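# how does the following fold in three dimensions:
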Amino acid sequence: MTAIYEINTWPWLAELGQESLADVPGEVWDELIGFDAVWLMGVWERSPAGLAIAAGNAGLQKDFHAALPDLSPADIVGSPYCVRNYVVDQNLGGPGALREARAQLKSRGLKLILDYVPNHVAPDHPAITEHPDWFINGTPRDLADDPGRWFAAGDRVIARGKDPYFPPWPDVAQLNAFHPGLRAATRDALRRIAEQCDGVRVDMAMLVFNDIFAGTWGDRAGERPAEEFWPSILAQLPDDFLLIAEAYWDTEFALQQQGFDLCYDKRLYDRLAHEDAAAVRGHLTAGLDYQNKLLRFIENHDEPRAATALPGPRGRAAAVAIATLPGSTLWHDGQFEGRRVKLPVFLGRFPDEPVDEGLRDFYDRLVVFKDAGQWQLLDTSDVLAWTWQGAGSRHLIVINFSDEQVWTRVRLPWSSTGKQWRLTDLLDGRVFDRDGADLDNGGLVVGLPAWGVHVLSVKS
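Predicted coordinates:
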């Protein structure tokens, strides 16, 4: 189980009143002790051309004002996914500041995660002029017919970046995943990034799959390669370099097979946010070899804030689930405090929001849960329940993932006869003493209110 904490770096620094990653006070880094890794999202050099496009886009401006009613031009800093160069932005202190931040994290036992974007770059990226064949190229007629999908770059017409299901992103240029030169450049870029951090989160990693890319760009992409994009590239990276794939459309297993250590579990997020216990339970019947390589979350910079998407007790029940399941967890800066405003990634300042002290106290107690050993999903119909059993510990997690009170029995997976059992809830400190014979005779009786949870340490 790896616990990763995501920080939106630019507004985070602004909120700290710091201009450089080198100036972050030690006590701020100390607050992250207990996680395994910190993802500093958005450290790479941002694009002036992309910034100008964002500043002039009416739809984006509407989103910006909704998030920051007192928006000023200085608040618009450009998208961290409109990368002009994989060098740390000078507005964050430059490469030296990142080295200092990494040293601070390492001294506290924390790994550093950064971003990589394989699908697109900024429209003023040096490769546009130096290697235009690395991009999806069009014709002057394409540009005239659909300027929203194409832009002029010198004597070339280049496609704007997109995925198969949505309109193009206005501020990025589409790389050609089939071009051998681009594949070699990707390998080299990741090698350079691996010298600066301990892992990468790869943005929309499935977009460069051969079938997805061919379906998006057709003949414009050229001849389809015999090999997939990722396997040979990832094989060149250090064995201990953590590879995280942002994954959608049920591509998680394929990405795992192609070399990624962890893949987003977006399907679980959707089920926790919109479906019922049966859907969640069905999801958790997958093999552990698959589940152990999933990254669970209920919030990140692409999703609505959990305080709005999963409000109240349902959100806490969902948080308990992801914190106690096999695999790894992703937590988002501001999630524990109950932030409600989803900040567009183009902005460099957070709005002022009150802290939900009760929610922060809940997370303080929850995120310390770490267990090793064997995880087992229990056969229950009314609740979600599973256990962890290690060499010296046993835990039972029970979640009433419904809006009605429930009474049920949970049959434990270990023999209880002849023992007295003490069950201590790690979230609220309640203690339950039970006779082993009673537990063997029908199971543990559990009563929970709507969305109620138990995270029980079990000792005999």
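
# for the rest of this, base every contact and every neighbour count on C-alpha atoms.
Will do.

# and what about residue 451, helix, strand or coil?
Assigned with DSSP: H, G, I helix; E, B strand; the rest coil, residue 451 falls in the coil class.

# residue 330 too?
Per three-state DSSP, the local secondary structure of residue 330 is strand.

# that one touches residue 3, doesn't it?
Yes: contact criterion Cα atoms under 8 Å: residue 330 and residue 3 qualify, at 6.1 Å.

# hang on, residue 66 in a helix?
Yes: under three-state DSSP, residue 66 sits within a helix.

# burial count for it?
Close neighbours of residue 66, defined as other Cα atoms under 10 Å, add up to 15.

# I have a second one here; can you model it like the first so I can compare?
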Amino acid sequence: MKEAQQKHLWWQESVIYQIYPRSFQDSNGDGVGDLRGIISRLNYLQWLGIDAIWISPIYPSPMADFGYDISDYTGVHPLFGTLDDFDELLQEVHARGMKLILDLVPNHTSDQHPWFLESRSSRDNPKRDWYLWYDAKEDGSVPNNWLSVFGGSAWEWDEKTQQYYYHAFLKEQPDLNWRNPEVQQAMLDVMRFWLDKGVDGFRVDVMWHMIKDKQLRDNPPNPNYTPNMATYEQLVPAYSTDQPEVHQIVRMMRQVLDSYHERMMIGEIYLPIDKLMTYYGTDNSGAHLPFNFLLLSLPWDAAQIASTIGQYEGALPTGGWPNWVLGNHDQPRITSRVGKSQARVAAMLLLTLRGTPTIYYGDEIGMRDVAIPPEEVQDPQGLNMPDLYLSRDPSRTPMQWNDQANGGFSESKPWLRLPDNYRRLNVQAQEQDPYSMLSLYRKLLKLRHEEPALNIGTYVPVPPEGQVLSFIRQHESQRFLIVLNLSHRPVFFKPRNLSCRGRIAIATYPEREGEAFNNSTSLAGDEGLVIRLEEA
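Below you'll find the model as predicted:
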């Protein structure tokens, strides 16, 4: 089937925008963002050119891990509003032609969830097997050597029932036993609850954690471990994650989605390319988009990025659709990783690569990680491992809307502080500035929507030269050449084995837009170009 005849689904043509709800917009003055705050900012997202919104968890929760410890999968935490507020949000999103993706956390619940309260009440409770309970070894020690991502052993002793339960994250987040058919049915029913309301899909938290080795074999030591790494990395999680049976679970979830019209599933999966690809499933029976986090960890080096893009493109299964991510709520912000100037080049890379891009709120204005004093740290990962500076708070700070108090985020003191420069670095200051980061994002999004070559076109690599990364996006006779200087120094670009002419459509330095291109050009440091090529 020719590409032109294929039907591209909405999530293939979309740009996804992640909202961390605590930090986007506060509507009631309690210092924490909420659903009505998101509703009030939908016009901004529509103006920016966003197609789909992914919202981090909003469910009832004791907030031990800020909503990733869920005590009720079919409600809304009062901090964020009500189910009626959610229904209104969904209606307003759809009224603007956008889609809404919810975070789903099926690996673990809160220890306050009614399921776990029943499970730990006695060894013979009907829900005992809904979680992972095991006896101590003969010497009283933990069942095996598995570690918690947040530090220490992943086993917690329950004095009342004299057994350990497993928690891959906090002890307040016990893992569900996905081998139990009743657990499977209960969680699939949760999906149906939200799908019946009209949500357009789910981002599934820690998808690769959902099944554990039945034999509870010890994880092997990590030969590359160094003392400055998190304690979790002392071991290779060979038996506690990415087990073969997980794909059966993902297939079940996919079948639920496929019983509705054009719903989708994103999988959070931190794995190497070869293992990541297995989450597409056979015959597309897995996640529509297993999240591709390669750009979060790669050195900012043209040769390495070009090679990895090629490996990723080459590994995609037939019908598998690519996706790219530059930032999220668990990682340092892109501007802090590569610097202000290169963040503009990174935006151009994200929004011109083949596949579905995800933008993290605030990246479009160049928000940086904010220094959070030790006494203000909220994140359990940071509190549990203070010496390693692993807090995720710096990348979760409130959205900077304007130069008013608290950046226009809240009338009260926000749950996390804003940076000192928010009065200069904010949406309002950048909206009318043609040289701003926000204007660059908006131009790139507009061009991406208008041009099939940038939206659904093929990816053709151009061999990297020094720190210049370049490639062509093509659809039928339409072609765009993307040229990105990943260094701070000027370079001369002349592609090998390629002869092409055209005009610059978008440049990180807007003065060059409209300039003719005749098979070669000079680029300033930190410069990127999107060149519309003439038909061959």
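
# what's near enough to touch the aligned partner of residue 393 of structure 2 in structure 1?
Taking TM-score structural alignment, the alignment pairs residue 393 of structure 2 with residue 343 from structure 1. Residues in contact with residue 343 of structure 1 (Cα atoms under 8 Å, 6 or more residues apart in numbering) are 64, 67, 301, 350.

# repeat the analysis, applying 7 Å as the threshold.
If a contact means Cα atoms under 7 Å, 6 or more residues apart in numbering, then residue 343 of structure 1 has 67, 350 as its contacts.

# and it, how far is that from residue 97 of structure 1?
For residue 343 of structure 1, the distance to residue 97 of structure 1 equals 24 Å [Cα to Cα, to the nearest Å].

# and stretch 296-315 of structure 1, which stretch of structure 2?
Per the alignment by TM-score structural alignment, stretch 296-315 of structure 1 matches residues 324-343 in structure 2.

# quick revisit: how about the match of residue 393 of structure 2, secondary structure?
Applying three-state DSSP: residue 343 of structure 1 is coil.

# again, but for residue 144 of structure 1
helix.

# what number of residues lie near it?
11.

# that one and residue 270 of structure 1, how far apart?
Applying Cα to Cα to residue 144 of structure 1 and residue 270 of structure 1 gives a distance of 40 Å.

# wait, residue 151 of structure 1 sits on residue 161?
No: with contact defined as Cα atoms under 7 Å, residue 151 of structure 1 does not count as touching residue 161 (10.7 Å).

# and the strands in the stretch 201-350 of structure 1?
242-245, 262-264, 294-296, 328-332 (DSSP state E, counting those that start in this stretch).

# and the third one, how far from the chain's centre?
Relative to the centre of its chain, strand 294-296 of structure 1 is centred 8 Å away, using Cα atoms, centre = their mean, to the nearest Å.

# now stretch 270-278 of structure 2
That offset, for stretch 270-278 of structure 2, works out to 16 Å (Cα atoms, centre = their mean).

# and what of stretch 238-254 of structure 1?
Here stretch 238-254 of structure 1 is found 11 Å from its chain centre; the criterion is Cα atoms, centre = their mean.

# near the aligned residue in structure 1 for residue 132 of structure 2, how many other residues are there?
Structural alignment (TM-score structural alignment) places residue 132 of structure 2 against residue 136 in structure 1. Here the count is done by other Cα under 10 Å, and residue 136 of structure 1 has 23 residues near it.

# and what of residue 26 of structure 1?
11.

# and for residue 212 of structure 1?
A count of neighbours around residue 212 of structure 1, defined by other Cα under 10 Å, yields 14.

# what separates residue 98 of structure 1 from residue 43 of structure 1, distance-wise?
9 Å.

# which one's more surrounded, those two?
Neighbours were counted for residue 98 of structure 1 and for residue 43 using other Cα under 10 Å; residue 43 has more, 27 against 23.

# what sits against that one?
By Cα under 7 Å, 6+ apart, the residues touching residue 43 of structure 1 are 9, 88, 89.

# can you tell me which residue in structure 2 aligns to it?
Match for residue 43 of structure 1 (TM-score structural alignment): residue 58.
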